[in-house]
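Asker: Return a 3D structure for these sequence lines:
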Amino acid sequence: MAKRIVVVGAGHVGLYTALRLSRKLKSREAEIIVIDPQPHMTYQPFLPEAAAGNISPRHAVVPLRRILRNKCHVITGLVTSVSAKTKTLTIQPLVGPEWETGFDHIIVAPGSVSRTLPIPGLKENAIGFKTIGEAILLRNQVLAQLDIAASTADLATRRRALTFVFVGGGFAGIEALAEMADMVDDGLRYYPELDRKDLRWVLVEASEKILPEVGLELGAYTAVQLVERGMDVRLSTRLESCVDGKVVLSDGDTFESDTIVWTAGVKPHPMLDSTDLPRDERKRVTCDAYLRVIENGAPLDGVWSAGDCARVPDLSLDDPDATCAPNAQHAVRQASRLADNIAAVVRGQEPKEYRHKYAGSVASLGLHKGVAYLFGIKIRGLPAWWVHRTYHMSRIPSLNRKVRVVADWTLALFLKREVIALGQLQAPKHEWREDSF
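Answerer: Down below sits the predicted model:
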């Protein structure tokens, strides 16, 4: 009888695991069900380029029903509970009543969400940067501020509109900041009323360094590059408040801004609160090196996890307490090992440990600029930017998406960047709500 394998979440881990399982197992061996509230997987490393208009936002997402059309059943909905003891879960579809189903194996991989702090005004005024919707919203917001600044004679309004604040000096914050700055620089040619010196880009980072994943030297190089581009880099500084757009920093500085981007870390998806799975002090699902969920040192039958939401031992390091970092590189490789292990167990074989020596990190600093630390080699500038694009183009799933992304990049060599805000996308029926009938 075919085993029922349920995949909760279709991010890097969920999608790659389901795709590999569908290729390794025959229909008579397994029924694969993939559940996610979105009908697509978002390739998050391409969010900055999608926001900046280097690639179409549609090309930064992968349609689940297209790529998983063979031997996978895709359900668009929320998992509202998981019971490892009874091997059941409850699904809330987009419309209609929730329903319950059982499983033989479950892969719990909902990923992570933005980690917010109780900062006054943050939830009301800041924009996150983890979804394609947030990327489009940020693009519209930044470009709309140019229109506002160019259409007013009030200096305070213009100064507020042209002040852009990014909180968090990791990959998401740095790449979003750099790409948005490049986009605005390109757009200024269409705004004779504005001057580049009127722009203020502020990076706020609570620690003493940025991009720690690429090492101290390349992190310092990145900071210097940003400062040379006229950006205000605030290290060892925290955002204290942003009520009504009034930004208050821990170093005592205060100013106003209509664009505040929050990229200061992630936390495991809150969906995990509705499960009976064991978790550590950081709310991550506890796993062993085989990617099995463990409780009191013993694996739970048929329950697996990986990715941002999981605590997975890093066997490549000498430290017995070391765990894998929450990044795409580990997620993709964990997905391969996870699929192989489940296929092995289904066929009565033994699983293998996940072991991957971290290869390094790459980051874009805008068009034709970047940093990379690969296998101990430090790369910067144009070569690093090329490595960044090449690596991520190779990792995005499906030939369809690879071709579309390369086509976008190729066209950008000959055509000027589109710098138009489509803010009405956020409220397309606004006029209908007015008393106009």
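
Asker: use CA for all of it now, contacts and neighbours both
Answerer: OK.

Asker: now the strands: where do they sit in the stretch 101-250 of the chain?
Answerer: Along the stretch 101-250 of the chain, the segments classed as strands by DSSP state E, counting those that start in this stretch run 105-108, 112-114, 126-127, 163-167, 200-204, 232-234, 239-241, 246-249.

Asker: I'd like the structure of this one too, to check against the first:
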Amino acid sequence: MTNPVRILVVGGGYVGMYTGLHLQRKLKRQLAAGEAEITVVTPDPYMTYQPFLPEAAAGSISPRHVVVPLRRVLPHCRLIVGQADAIDHAKRTATVTTLATAEEGTGPLQLPYDELVLAPGSVSRTLPVPGLADHGIGFKTVEEAIGLRNHVIEQMDIASSTRDPAVRDAALTFVFVGGGYAGVEALGELEDMARYASRYYHNLKADDLKWILVEASDRILPEVGEEMGQYAIRELRGRNIDVRLNTRLASCENRVAVLDDGARFPTRTLVWTAGVKPHPILAASSLPLNARGRLACTAQLAVAGAPHAWAAGDAAAVPDVTTTAKGPDGSPAECAPNAQHAVRQAKVLAGNLVASLNGQPLTDYRHQHAGSVASLGLHKGVAHVYGRKLKGFPAWAMHRAYHLSRVPTFNRKARVLAEWTLSGLFKREIVSLGSLEHPRAEFELAAGGEPPVRR
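Answerer: Have a look, this model is predicted:
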């Protein structure tokens, strides 16, 4: 009996999940006969649909409906919840730390493989800004989204009950750094939610809240085009949101956001969404990287110069064969690292991997960008799709329709649609469940411990 082909997928995001899904379908017979095995290594046992994080933060969608359980979607794959620390492709082994190995102190696992799919995604890109590590809040995971929602409502509670004007002003000042999708959509949804919640506070008005968006370039939402980006700025400023372009965060020490234009804002909330960078595992893989730290890939989604290694999504620099345009350094243009490409690349990657096992020719990945949609809050949005530009309610409706069609599994589609329907019939929920972040706090206090320090 020949040994089974061992396929290792590193990452459980868009590319990891969809690649595993397509592979288990294409290799159904081989998996059943023991001729192939697929292992997925991921830090979390679920895939997060990140475009829904702003709505989860605003309370329009329940957190559990923003994630897709991988064990249910990938029943024919072996799922290992852990962190890939290093990859030795010459020896075809990956070093993986799991909760069990960390708890037992037995050292990391050494996972052998024959075919590698490297799709760890990206991590938040931070800068050496004084105070950022101590006071900054990210917005890349569902835990961060729900934590930020609880935090915003908690700050309104503090402002409503304090007698100190300085504490009140700092609690009601919310600074967002980064004018891309994550920053603008999170700001738009949370401002909408907080504006609605303010009506239930006897001594707070919506105009008491100060929202500031800091963007280093001269535009926001570049994906939707300059015209729609300018509309988004006008829409945000019309809601009394301070949009500052060509501006950078210089410091946030002592809970004071200092901008490079000289402005200073005492604040208890600083949300950092200023881009992403390649996952550290790429540098620890010995595989070829481009100047930006992403895996150098061919149009067939194979890692250049590394047989039996494949990559897609945020981790991969995939040439865009649909255009003759060049990048800033004169090299061929690359596919944008977004979900639209990642989902489609995963299907081609799985097909090419199976084709290579069968000695068949590979297929180039080609997909022209269809456009972009962005929400600016309830019933507000911008869109630039197939050359058509929409704004306001039509753009917001297109945003919801597109992402409803893209969220994985019929189960999630039905649940999200049901929640949207119910939210249109009933009032918003404005409850803060910040205690979920410290579930043992009450028991520890009763047992004589110290209460946790809250931000």
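
Asker: Mind checking the TM-score on these two?
Answerer: The TM-score (TM-score structural alignment, normalised by the length of the first structure) is 0.97; 432 aligned residues with a Cα RMSD of 1.2 Å.

Asker: Rebuild the strands of the stretch 101-250 of the first structure as JSON lines, extending it with distance to Trp432 of the first structure and mean neighbour count.
Answerer: Supplementary listing: the strands of the stretch 101-250 of the first structure in JSON lines, determined by distance: least, Cα to Cα, whole Å; neighbours: other Cα atoms under 10 Å:
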{"stretch": "strand 105-108", "distance to Trp432 of the first structure": "41", "mean neighbour count": "25"}
{"stretch": "strand 112-114", "distance to Trp432 of the first structure": "33", "mean neighbour count": "18"}
{"stretch": "strand 126-127", "distance to Trp432 of the first structure": "26", "mean neighbour count": "19"}
{"stretch": "strand 163-167", "distance to Trp432 of the first structure": "32", "mean neighbour count": "23"}
{"stretch": "strand 200-204", "distance to Trp432 of the first structure": "36", "mean neighbour count": "21"}
{"stretch": "strand 232-234", "distance to Trp432 of the first structure": "42", "mean neighbour count": "18"}
{"stretch": "strand 239-241", "distance to Trp432 of the first structure": "35", "mean neighbour count": "19"}
{"stretch": "strand 246-249", "distance to Trp432 of the first structure": "32", "mean neighbour count": "18"}
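
Asker: okay if I get those as JSON lines plus distance to Thr152 of the first structure?
Answerer: As requested, the strands of the stretch 101-250 of the first structure are arranged in JSON lines below (distance: least, Cα to Cα, whole Å):
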{"stretch": "strand 105-108", "distance to Thr152 of the first structure": "51"}
{"stretch": "strand 112-114", "distance to Thr152 of the first structure": "34"}
{"stretch": "strand 126-127", "distance to Thr152 of the first structure": "24"}
{"stretch": "strand 163-167", "distance to Thr152 of the first structure": "15"}
{"stretch": "strand 200-204", "distance to Thr152 of the first structure": "17"}
{"stretch": "strand 232-234", "distance to Thr152 of the first structure": "25"}
{"stretch": "strand 239-241", "distance to Thr152 of the first structure": "27"}
{"stretch": "strand 246-249", "distance to Thr152 of the first structure": "20"}
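
Asker: which one of these lies closest to Arg401 of the first structure?
Answerer: Evaluated over the strands of the stretch 101-250 of the first structure, closeness to Arg401 of the first structure peaks at strand 112-114, with 23.6 Å, by Cα to Cα.

Asker: Now that closest one on the second structure. Mean distance?
Answerer: With mean Cα distance after the TM-score superposition for the first structure, strand 112-114 of the first structure departs from the second structure by a mean of 0.4 Å once superposed.

Asker: in the second structure, what residues pair with that strand?
Answerer: Per TM-score structural alignment, the counterpart of strand 112-114 of the first structure in the second structure is residues 122-124.

Asker: how many other residues sit next to the aligned partner of Leu226 of the first structure in the second structure?
Answerer: Here Leu226 of the first structure is matched to Leu236 in the second structure, going by TM-score structural alignment. Using other Cα atoms under 10 Å, Leu236 of the second structure has 22 neighbouring residues.
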